[in-house]
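>>> Based on what follows, work out the 3D shape:
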Amino acid sequence: MSDIRNYIVFLILPISLGQELLQNPDFENVNSISPWICNECNAAIIPDYYHGKSSVHVSGRIHKYSGLGQTFPVQGGHHYQCSAYIKVHFNTQGKLFANLHMFVTYKTTDGTSHYKQFANDQYHQKEFNWEEIGGDFYIPSGVSSAKVYIQINDHSVVYSLDHASCQQIPHDSQWKIKATDRIENTRKGRLNIKITSDGQLDTNGLIVQIKQTKSKFAFGTAFRAQYVTDSIHKAYQDFLYNNFEWVVPENSLKWKQMEWSRGHINYDKGIDAVKAVKAHGMKIRGHNMFWGVPSRLPRWLTGLSSSELLQELHNRVNGMIAKSRGMLEHWDVNNENLHGDFFEQHLPNPNITNDMFRWIHNAEPNVKLFLNEFNVVSSSISTTAYTNQGKRFRIDKVPIYGMGIQSHLPSSTINMDSLKYRLDKVAESGLPIWITELTIMDSNENNKAAALEDVLTMFFSHPAIEGILLWGFWDGAAYDTRLALATGSSVTPNAAGRKWQELFHQRFRTNETHTLSGQTSISQKVFYGDYQLTFRKNGVIVHTENINMDQDGQNIIVNL
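Model prediction:
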């Protein structure tokens, strides 16, 4: 696992940004914080620091919005990122977390003031020491200045701030060309085939087909359990098995849906569905073991004591693993952990998610374990907090494999500069990334198809990303029909569905045929994955061979 992480860190280039727009960003002037303003608070330069030799210590806050801010120049019609490193200090009894926010405010040309939150870390512990808070945002046309500021809900919290930054995110009009180049360089390797024979070798007219049968990169979707276990839904099943290689049960492995009443667990629905798709060669993600958002919990958990709750968590892991052992590739451990803290508050244990990872790993060491979160690329609200969580898990030696990014995109209008910035930020965690729940909301199928092509190209090109799963594909089994790639009782692909098929079956796959004229070798770049090599002479198959292409410069010797 560590080798994979180091490989990813090596591949990720530094995030490209414009010039620094803040003044005194490191608080190195021991006599003044200017041009920073401490709004209804006290500020003092102290020798504790994240970067340089000093930081600013903020105390005496009387409102949640009391704190530091600075006005800086901007150019309307562009995207910006702002960040800072923060260390919180609070001694309020019973408080596990501080709720941190980062805002930008500006006035548009009509004189209206706008306040936009672009970063949030609502479960920040004082034990975290220095951590980054930040994100990105758009400044409308006509705006020439903006103010960035820190807000903390509990005004009793004091904090130190250092190494602040605001920069423009440059627009890259060549992003797709660069993404295509990255795909060529990171998703393909050179396959060298040498043809030999124990007797006389004549390759004139020999036809060699190089056909990819599986992709190393994961292309998949969520599915509904009832639609894969009942033959009446053959059209749904055909589309599923013909256009995806990975799947994730949408609801049937979730605790709430499995155990509506305590002790009465329905394993069969989810496990039968897993067996059905596995019989068709699909690889399966487990979603999810826990989900600490109150509305997503079995209701009966809310009345338990902390000791009873802890025992039920163990029962959930042990019972689920006993039924699913060997069937699943992944588990999302505590879903949307940055947006729900039921377990943390009721045990109480601010690090219970770390423990959950260890329990599952001990029960089934070969399953890869994931965090899974939203508002990471669809907005920047949770991007940096999520990156920090991944970094902490690595430092604390939590048995985590990767970072699940849900990617519920609200429309087909997607800023690719911001999307790449957010992906690069999460990649700083040093962990593999999986796109786990991709949706693009648009009732216009052609707009959705164009956006899907752009998004898949960006995701597939990013060296930290190992897989992309849609959150459903059919309008008859979707929480919102605008996300559908296929429609009607025949599950007919719309323009977006046809675009997925084009990318999955053609553009991101290798299927080549070579007709030889006496040569005894072939050298070609191919996508990583499984292949069937077929050799024909005079219309007759003389040899077939299955290979796995998983490294650049792979040499295959075929004896005819």
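
>>> Please count neighbours and contacts with C-alpha atoms only from this point.
Fine.

>>> residues near H346, how many?
17 (other Cα atoms under 10 Å).

>>> E250: how many residues sit nearby?
The number of residues packed near E250 is 19, by other Cα under 10 Å.

>>> ok, it touching R224?
Yes. Applying Cα atoms under 8 Å, one finds E250 in contact with R224, separated by 5.8 Å.

>>> Which secondary structure state does M102 sit in?
strand (DSSP: H, G, I helix; E, B strand; the rest coil).

>>> What segments of the stretch 201-350 of the chain are strands?
Here the stretch 201-350 of the chain has its strands, by DSSP state E, counting those that start in this stretch, at 207-215, 218-223, 246-249, 283-291, 330-335.

>>> Compile these into TSV and extend it with columns for mean neighbour count.
As requested, the strands of the stretch 201-350 of the chain are exported to TSV (neighbours: other Cα atoms under 10 Å):
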stretch	mean neighbour count
strand 207-215	19
strand 218-223	24
strand 246-249	27
strand 283-291	24
strand 330-335	24
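
>>> for the ones you listed, which one sits closest to H57?
Closest approach to H57 among these (Cα to Cα): strand 330-335, 34.3 Å.

>>> Just want the angle from the closest one to strand 283-291.
20 degrees (axes from the mean of the first three to the mean of the last three Cα atoms, to 10 degrees).

>>> Another for comparison:
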Amino acid sequence: MTKAKLAFWLGWIALLQGCMVKSSLPYEYDYSASIECLPEPLEPQYGGGVLRNADFSAGLRGWSAFGYGSIAESTSAAGNGFAVALNRTRPYQSVSQKVYLQADTHYTLSAWLQVSDGGADVRAVVKTVGDFVHAGGGVAKAGCWSMLKGGLTAASSGPAELYFESNATVDLWVDSVSLKPFSKDEWTAHRAESVSAARKKAVRLQATDSAGNPLEGAAVSLDAVRTNFPLGAAVSRYILTNSAYQTWFASRFAVATFENEMKWYSTEPAPGQEDYTVPDAMMAFAKSNGIAVRGHNVFWDQPSQQPRWVQSLPYPQLLAAASRRIRSVVSRYAGQVIGWDVVNENLHFNFYEGRFGWDASTAFYAAARLLDAGSALMFMNEFNTVEQPGDMAALPARYLQRLQQIIAAYPENGAGMAIGLEGHFTTNPNIPYMRAALDTLAQAGIPVWLTEVDVAPGPSQAQHLEEVLREAYAHPAVQGIVIWSAWRPEGCYVMCLTDNSFNNLPQGDVVDRLIAEWRATPRAGSTDAQGYFEAELVHGEYKVTVSHPALNSSISRSVKVELGSGSDHYFIDMQV
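The predicted structure is shown next:
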């Protein structure tokens, strides 16, 4: 009896390096962003794109004063030239440049900003014929330069003017501005390359005998066991009594978020009368089907979303009730959920901060971490951060400031914190802004999820949903997506995927198509003359089976394909 050895060699072919996806296209998309306030601005991205004199090295040539304001050229101590909007009395008074936009074209925008005193929210605006398009925003400070990154899609061809606005009447400094166009074909191609780098891996398997000789013609099959990327959806209590809903959901999704059933007003409708019957049953359903659960939510900062009996409680009673709530829900489901939305929407609302002080959210996050000390992520969950460049309360810069406040006050929370972006999009999502916002948020270096994705009803709802989901999946910082489509007989919150008989609507067809595309799928073939078999695989777990005519049996091995560099070697001995 002799032995033959099959050596499985898995190696990188495509590698994501840092934040930049390597591209074979003539114009790469620059995923870089800065969240640091720097002594001097960096060079304009793409050399300024379609803008002239983007770095102000030629003074103010190509630039004008907007809104009957006044502008001047200035120079830093290091010799860097920039523009200053002086003596501002109106929000829109700033520096501007006229451009010509091409219809149906995506534009990515960036600029470096500073103010003469304090700090100020600054918005980038593109004035077109008959419209003012918000393209992004940032927080500018005195004494250092901050980067604003955004974007827009031109609805039609025509003249336009880029300018900046701020409600603060301080002087506004502007430098290193860029407006770079990408055709939609180019944008899609960049997205495809990012998917290959961030979600797939080209692997190479080699089969050899015990003497190290390659085995030509060995049959290789790779059966998918599990896909790494978590795609989920919201679910309602009706799944407990509707078998069609159960079958439809469990056959598609790896993650569930209970739409309302875990919220405080559902589990304690009257003081001291806790009832977890429904979320317990939903948790049991998820476990029985191998579905992970996000804990949504511990607290909601919106005043109108408190249990009615909570809204008017005086301070001592509210403190006692809140303490009981967090201990109750987090302790009950600790170790059973993959993440917690600890304080929902605390950029737009401040119910608890108004009652307990500015650090209320910080204290809640610290308590949640102590109560669930496992691997569950602690999310800041917010809307409009990637959806609406005009919402100054939810800018990526504002989001990161709030996140840093929570982490700085309780450093132990830094590990295990996560970025939750709801993703409630309008009828015409701003895809370039979405990508730019993700670029900025990625610099925090913690997991990013889209947690409540839907698109407002309209004739192109399914098409826009597909664009949003593809953009999220392709971005290297995004680690999970949950679609906000919980089914109820009376209808869904904004967007349904099926009708009441669980036949797919066009939105459901989009989701099914993407699930099939993103899922780890079987591969089969045979080794070449050098014993090699190559395949590009979605990140996940595979059962690899190899057989050869010279052998009287086959061998199998579990292999995990994951993001990372280097090579893994698998050696399997078998009798012949």
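
>>> Now the TM-score, please.
The TM-score (TM-score structural alignment, normalised by the length of the first structure) is 0.76; 520 aligned residues with a Cα RMSD of 4.6 Å.

>>> ok so, going back, of the strands of the stretch 201-350 of the first structure, which is nearest N362 of the first structure?
strand 330-335 (13.2 Å).

>>> how far out from the middle of the chain is the closest one?
13 Å (Cα atoms, centre = their mean, to the nearest Å).

>>> what stretch of the second structure does it fall on?
Aligned using TM-score structural alignment, strand 330-335 of the first structure spans residues 339-344 in the second structure.

>>> re the thing from before, next, format the strands of the stretch 201-350 of the first structure as TSV and append distance to D530 of the first structure.
What follows is the strands of the stretch 201-350 of the first structure, written out as TSV (distance: least, Cα to Cα, whole Å):
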stretch	distance to D530 of the first structure
strand 207-215	5
strand 218-223	12
strand 246-249	15
strand 283-291	14
strand 330-335	21
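
>>> Out of the ones you listed, flag the one nearest A449 of the first structure.
strand 218-223 (16.5 Å).

>>> Give me the mean deviation of the closest one from the second structure.
Mean deviation of strand 218-223 of the first structure from its aligned counterpart in the second structure after superposition (mean Cα distance after the TM-score superposition for the first structure): 1.2 Å.

>>> tilt between that strand and strand 283-291?
50 degrees.

>>> Run the chain-centre distance for strand 218-223 of the first structure.
The answer for strand 218-223 of the first structure is 14 Å, by Cα atoms, centre = their mean.

>>> Where in the second structure does that strand fall?
Counting by TM-score structural alignment, strand 218-223 of the first structure corresponds to 230-235 in the second structure.

>>> what's next to the matching stretch, contact-wise?
253-259, 452, 479-487 (Cα atoms under 8 Å, 6 or more residues apart in numbering).

>>> If we use 6 Å, what do you get?
253-259, 480-486 (Cα atoms under 6 Å, 6 or more residues apart in numbering).

>>> Likewise for stretch 402-419 of the second structure?
362, 377-380, 446-448.

>>> Among those residues, which ones are in helices?
Under the assignment DSSP state H, the contacts of stretch 402-419 of the second structure contribute T362 to helices.

>>> Top of the contacts of stretch 402-419 of the second structure by number of neighbours, please.
In terms of neighbours by other Cα under 10 Å, those top out with F379 at 28 neighbours.

>>> in the longest helix along the second structure, what's buried?
Counting by DSSP H, the longest helix found in the second structure is helix 315-333. For helix 315-333 of the second structure, burial by neighbour count (16 or more other Cα atoms under 10 Å) applies to 318, 322, 325-327, 329-330, 333.

>>> Make TSV out of these and add distance to R523 of the second structure.
TSV is the format used below for these (distance: Cα to Cα, whole Å):
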residue	distance to R523 of the second structure
L318	58
A322	52
R325	49
I326	47
R327	48
V329	44
V330	42
Y333	39
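
>>> residues in contact with S261 of the first structure?
The contact partners of S261 of the first structure, taken as Cα under 6 Å, 6+ apart, number zero.

>>> can we see that at 10 Å?
The contact partners of S261 of the first structure, taken as Cα atoms under 10 Å, 6 or more residues apart in numbering, are 298-301.

>>> So how do I select the buried members of those in PyMOL?
Of the contacts of S261 of the first structure, the buried ones go into a single PyMOL selection, burial set by 16+ other Cα under 10 Å:
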select buried, resi 298+301
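
>>> quick check, nearest of the contacts of S261 of the first structure to T481 of the first structure?
Once Cα to Cα is applied, the member of these that ends up nearest T481 of the first structure is P298, at 27.5 Å.
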